[in-house]
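Undergrad: Would you be able to build a 3D model of this:
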Amino acid sequence: MNVWEARWLRAFHMLFYACLALGLVLSFGEDAGPGPVSLGLLALLAGWHWFFVLRRPHLLGRLHPMAFHLAVLCALYVALVLTDRSFDVVIFGLMPQPYLMLSTPWSYAGAVATILCTFAARGYLDDPDALWRLAGSCGLVVAIGLFVAYVLRQSAQNKTVGVLEERARLAREIHDTLAQGLSGIITQLEAAEQAMPDEQGRPDLPAVRRRIALAKELARDNLQEARRSVDALRPGPLQEAHLDAALAQVAERWSRTSEVSATVTVEGTSRPLTAEVGATLLRAAQEGLSNAAKHARADRVAITLTYMDDEVTLDVFDDGTGFDPGAQGSGYGLAAMRERARGVGGTLTVESAPGEGTALCLRIPSN
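TA: Below you'll find the predicted structure:
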């Protein structure tokens, strides 16, 4: 039972006892006041609910013994109203109890039984139109129960969708931080390994030290990104820099580690962006650079950030080997980028062909 369910349960229990108290107040307003029988039935009704329902939340929803306890509460309510009509208001606290105490479909049967008890206590069963009034009241109570059940199902479905969306978000964060960072570390260590001496050669120690230093730098940055992802914070470069500067920082670091030229151009008038839009644009640039390093074998990468009146666009172009965008198994990165783009109302297009380089274009409308 989550927090909200516990709060609703507590609220309905409080409603039941509030109706008991209201009936007692109304009874004292009469000339004779409540008699000893009424007070005894009232105490028994309150005590039964407290001991067998309120104190046993783990049994709620079970047909046995909650059906028996509901029957006892209804019988005590009928006896109490027959003794003193001032306690007729208790029905407003008793009506939700079948839906709390019993599971579907027994809760509907319990609600109908409660309506029957109300008609019996008020003496309506002998009226000529009792059947129609009973059918209407039962239909209304069942309709309310069906609506509540529908709302609960929708809430459960929304919760499931939220869990799946959060899993997808975490998958994108892992891909955009851990996977890319580890890939860069592996690339640097492989380069350092190639600079190690063979059986006849001499080692290129400066190159080894430089590659190891870059691998350590990538590891530190990746660790910081992982911590930020866990804390659901903005991407690291955006923490202390504007998007334009963050893109330049990412491109400069990527150029040092990959030894491939990467340039950043900003067109239009720069303006503040929301955290989610900024993160989406930055992640798209990182993914484009990562793909260029791993697959494209490019000599140059150009990143262009364009501010327009109605949208912001990010273009990432490399002069590498290219690929077929329609081919199967193009990797998780493009799928993650499209999911991010849809999350902020944007679109991602990929133009590429074998031997002709790759161009990624992310368009996000301005709010």
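Undergrad: switch to C-alpha atoms for all contacts and neighbour counts from now on
TA: Noted.
Undergrad: in the stretch 151-300 of the chain, which spans are strands?
TA: For the stretch 151-300 of the chain, the strands defined by DSSP state E, counting those that start in this stretch cover 261-267, 300-307.
Undergrad: And the contacts of the helix or strand following the longest one?
TA: Of the helices and strands lying after strand 300-307 in sequence (DSSP states H and E), the nearest is strand 311-318. Identification of contacts with strand 311-318 by Cα atoms under 8 Å, 6 or more residues apart in numbering yields 281, 285, 288-289, 292, 296, 298-307, 357-366.
Undergrad: what do you get if the cut-off is 7 Å, keeping everything else the same?
TA: With contacts defined as Cα atoms under 7 Å, 6 or more residues apart in numbering, strand 311-318 is touched by 281, 285, 288, 292, 298, 300-307, 357-366.
Undergrad: any idea of the angle it forms with strand 300-307?
TA: For strand 311-318 against strand 300-307, the angle between stretch directions is 180 degrees (axes from the mean of the first three to the mean of the last three Cα atoms, to 10 degrees).
Undergrad: Buried residues of strand 311-318, list them for me.
TA: 312-318 (16 or more other Cα atoms under 10 Å).
Undergrad: in the stretch 51-200 of the chain, which spans are helices?
TA: 63-83, 91-94, 97-101, 106-122, 130-174, 180-194 (DSSP state H, counting those that start in this stretch).
Undergrad: And the helices in the stretch 251-367 of the chain?
TA: Counting by DSSP H, counting those that start in this stretch, the helices of the stretch 251-367 of the chain are 275-291, 332-343.
Undergrad: ChimeraX command to pick out the buried ones of the contacts of strand 311-318?
TA: Entered in ChimeraX, the line below selects the buried ones among these, by 16+ other Cα under 10 Å:
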select :281,285,288,292,298,300,301,302,303,304,305,306,307,357,358,359,360,361,362,363,364
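Undergrad: For Ile185, which residues are in contact?
TA: Ile185 sits next to 215, 218-219 when contact means Cα under 7 Å, 6+ apart.
Undergrad: how near is it to Ala284?
TA: From Ile185 over to Ala284 the distance is 20 Å, taken as Cα to Cα, to the nearest Å.
Undergrad: Distance to Cys19 added to the strands of the stretch 151-300 of the chain, as TSV?
TA: What follows is those, written out as TSV (distance: least, Cα to Cα, whole Å):
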stretch	distance to Cys19
strand 261-267	68
strand 300-307	62
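Undergrad: To compare against the first, here's the next sequence to fold:
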Amino acid sequence: MTSWIRWQDSLWPSPGEGDSPWRPWSGRIEKFLPYALLALSTVLSLLLSGSDPAVTLGLVGIAAVWLLLTFTLLPERWAEHPVVVAASFAGLVTIAAVLEGHETIFLIFMITGFFDAMRLRPAPLALAGIFVVSALINTMPDGGPLRAFAEQPALWTVITLVQTAAVGGGGLASAAMARQHAERKRVLDELAAAQEENAVLQRQLLSQAREAGVLDERQRLSQEIHDTLAQGFTGIITQLEAADEAKSDPVEWQRHVGSAMALARENLTAARRSVRALGPQPLAGATLPDALDEVSRLWSGRTGVEVRFTTTGTSRALHPEIEATLLRITQEALANVEKHAAATIVGLTLSYMADQVTVDVRDDGRGFEPGTARPAGDSGFGVPGMRARVARLAGTLHLESEPGGGTAVSANLPALEVRP
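TA: Here you go, the predicted structure:
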């Protein structure tokens, strides 16, 4: 039943079914074909037949009026009502049968009945209508269906059934083509909608990526400023405060002032270079072990805290971002030792492994309880900044400390080597 309904709807859509893919041509056929076939039959009859033209034209006039009243001029709200369609079909087939009985050439007009039958509802009634039209179109020239089926029932039954199956099969094939066309159109519409949605999402993602990139760059700049200028100024302030406390000792005072001046010059140079490139200056033209050795030596000379630097494994050139991150973490860890630990010895170890590289900074200072609030005056870029740097490169940061037991910071990153 469902397939027959689809067949009817696809091959001969109702006026309200404007979205049917067959509507452009089926609408025109539905509107003009009955009149065209009637006119063609009439012209051929007048040219070829010897019958009284007045009778022929009278019957043709009745057929035309019936088409106008029940089809063309019928209000749209009634056009597809099953009762109206059945009445229209019955009248059309009756008039066409009379015309064909009068003149055989009007079997051309009878073809209209096949199309009108396809509008019948429900589907079995449409099939019955096709059967009736087939029987009339084949038997009217031989005296009508009653006489033909009475004289040769097997012959006319087979002919009618075959023609009914052919017309119905054509309808089903047309319905299948219509469904395929509609499905393709639906898929294309969905694909177009999906592409438009993807384009919108892509624009949103690009916008979000730009915003994230701006935020990430701001965070990076903040960390660079903290790791260069802020640390330098902290060291200068520390040396100047120590010099102020050593006013009574000219030698000690001079040592702290000299350290402050040296640190200021170093910080100024680093700031100028950072403005140009924002890169970790100790790595410029140096390997990571050499850069860490220089940083620890300068820090030790400034603070008076011994630094024991060692390297394990086979050193090799790593990706610049990896080396820069390890350098910055070392600088931040040493800055935290200077500000908070009151340590006497710091151990700094750079370890190269097969697929990882690690920096460990350990001190023998006062330590603290992990998880407690940061000491007053902490800028907030210490441990959180180190964690953020490591996380961006898929690494890990471990912090161990206890009151009176010193602190250990370990940063582990993937050992991504430089590819030629």
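Undergrad: and the helices of the stretch 251-367 of structure 1, which is most packed in?
TA: Highest mean neighbour count of these: helix 275-291, a mean of 21 (counted as mean count of other Cα atoms under 10 Å).
Undergrad: Contacts for that helix, please.
TA: Looking at what lies outside helix 275-291 of structure 1 - Cα under 7 Å, 6+ apart - the contacts are 176, 180, 234-235, 243, 247, 314, 316, 333, 337, 340-341, 344.
Undergrad: and for it, what span of structure 2 is it aligned with?
TA: Under TM-score structural alignment, helix 275-291 of structure 1 corresponds to residues 320-336 of structure 2.
Undergrad: what about the matching stretch, how far off from structure 1?
TA: When structure 1 is superposed, stretch 320-336 of structure 2 averages 1.1 Å from its matched positions, counting by mean Cα distance after the TM-score superposition for structure 1.
Undergrad: contacting residues for Gly313 of structure 2?
TA: 351-353.
Undergrad: Spatially central residue for structure 1, please.
TA: Gly162 (3.0 Å; Cα atoms, centre = their mean).
Undergrad: What is the aligned counterpart of it in structure 2?
TA: Under TM-score structural alignment, Gly162 of structure 1 pairs with Gly213 in structure 2.
Undergrad: aligned partner of Phe211 of structure 1 in structure 2?
TA: You called it Phe, but residue 211 of structure 1 is Arg. Using TM-score structural alignment, the partner of Arg211 of structure 1 in structure 2 is His256.
Undergrad: Relative to Phe233 of structure 2, how far out is its match?
TA: 14 Å.
Undergrad: quick one: which of the two has more around it?
TA: Remark: of His256 of structure 2 and Phe233, His256 carries more neighbours, 23 against 16, as counted by other Cα atoms under 10 Å.
Undergrad: surely the more buried one meets Ala242?
TA: Yes. The pair His256 of structure 2 and Ala242 passes the contact test of Cα atoms under 7 Å, sitting 6.5 Å apart.
Undergrad: quick one: common contacting residues for those two?
TA: With Cα under 7 Å, 6+ apart, His256 of structure 2 and Ala242 have no common neighbours.
Undergrad: Map Met353 of structure 2 across to structure 1 for me.
TA: Checking TM-score structural alignment: Met353 of structure 2 goes with Met308.
Undergrad: Its match: what's its closest spatial neighbour, skipping adjacent residues?
TA: Spatial nearest neighbour of Met308 of structure 1, chain neighbours left out: Gly268 (6.4 Å); criterion: Cα to Cα, 6 or more residues apart in numbering.
Undergrad: still on that earlier bit, keep only the contacts of Ile185 of structure 1 that stay in contact in structure 2.
TA: For the contacts of Ile185 of structure 1, the aligned pairs still in contact in structure 2 (both residues aligned by TM-score structural alignment, their matches' Cα atoms under 7 Å) are 215, 218-219.
Undergrad: Can you tell me what Ala284 of structure 2 aligns to in structure 1?
TA: Match for Ala284 of structure 2 (TM-score structural alignment): Gln239.
Undergrad: now do Phe381 of structure 2
TA: Looks like Phe381 of structure 2 aligns to Tyr332 there (TM-score structural alignment).
Undergrad: How much space separates His49 of structure 1 from Ala67 of structure 1?
TA: 13 Å.
Undergrad: now Gln180 of structure 1
TA: Distance from Gln180 of structure 1 to Ala67 of structure 1, by Cα to Cα: 59 Å.
Undergrad: Please enumerate residues in contact with stretch 249-260 of structure 2?
TA: So stretch 249-260 of structure 2 is in contact with 236, 239-240, 242-243, 246-247, 302, going by Cα under 7 Å, 6+ apart.
Undergrad: quick one: contacts for the residue mapped onto Ala191 of structure 1 from structure 2?
TA: The equivalent of Ala191 of structure 1 in structure 2 is Ala242 (alignment by TM-score structural alignment). Residues counted as contacts of Ala242 of structure 2 (Cα under 7 Å, 6+ apart) are His256.
Undergrad: Next, count neighbours for Thr70 of structure 1.
TA: I think there's a mix-up here, since residue 70 of structure 1 is Leu and not Thr. 24.
Undergrad: What sits closest to it if chain neighbours are left out?
TA: Leu70 of structure 1 sits nearest to Pro98 (Cα to Cα, 6+ apart), 7.1 Å away.
Undergrad: Can you report how many residues neighbour the one you found?
TA: 26.
Undergrad: Per the alignment, name the residue of structure 2 opposite it.
TA: Match for Pro98 of structure 1 (TM-score structural alignment): no aligned residue.
Undergrad: And for His175 of structure 1?
TA: So His175 of structure 1 corresponds to His226, using TM-score structural alignment.
Undergrad: Spit out the contact partners of the aligned residue in structure 1 for Gly406 of structure 2.
TA: If you follow Gly406 of structure 2 across to structure 1 using TM-score structural alignment, you land on Gly357. When contacts are counted by Cα under 7 Å, 6+ apart, Gly357 of structure 1 touches 318-322.
Undergrad: Would you quantify the distance from Gly357 of structure 1 to Arg338 of structure 1?
TA: Distance of Gly357 of structure 1 to Arg338 of structure 1, given as Cα to Cα: 20 Å.
Undergrad: next one: Leu281 of structure 1
TA: Applying Cα to Cα to Leu281 of structure 1 and Arg338 of structure 1 gives a distance of 11 Å.
Undergrad: Then Leu100 of structure 1?
TA: 44 Å.
Undergrad: ok, now Gln249 of structure 1?
TA: Taking Cα to Cα, one finds Gln249 of structure 1 at 24 Å from Arg338 of structure 1.
Undergrad: cool, and Ala46 of structure 1?
TA: Ala46 of structure 1 is 59 Å from Arg338 of structure 1, by Cα to Cα.
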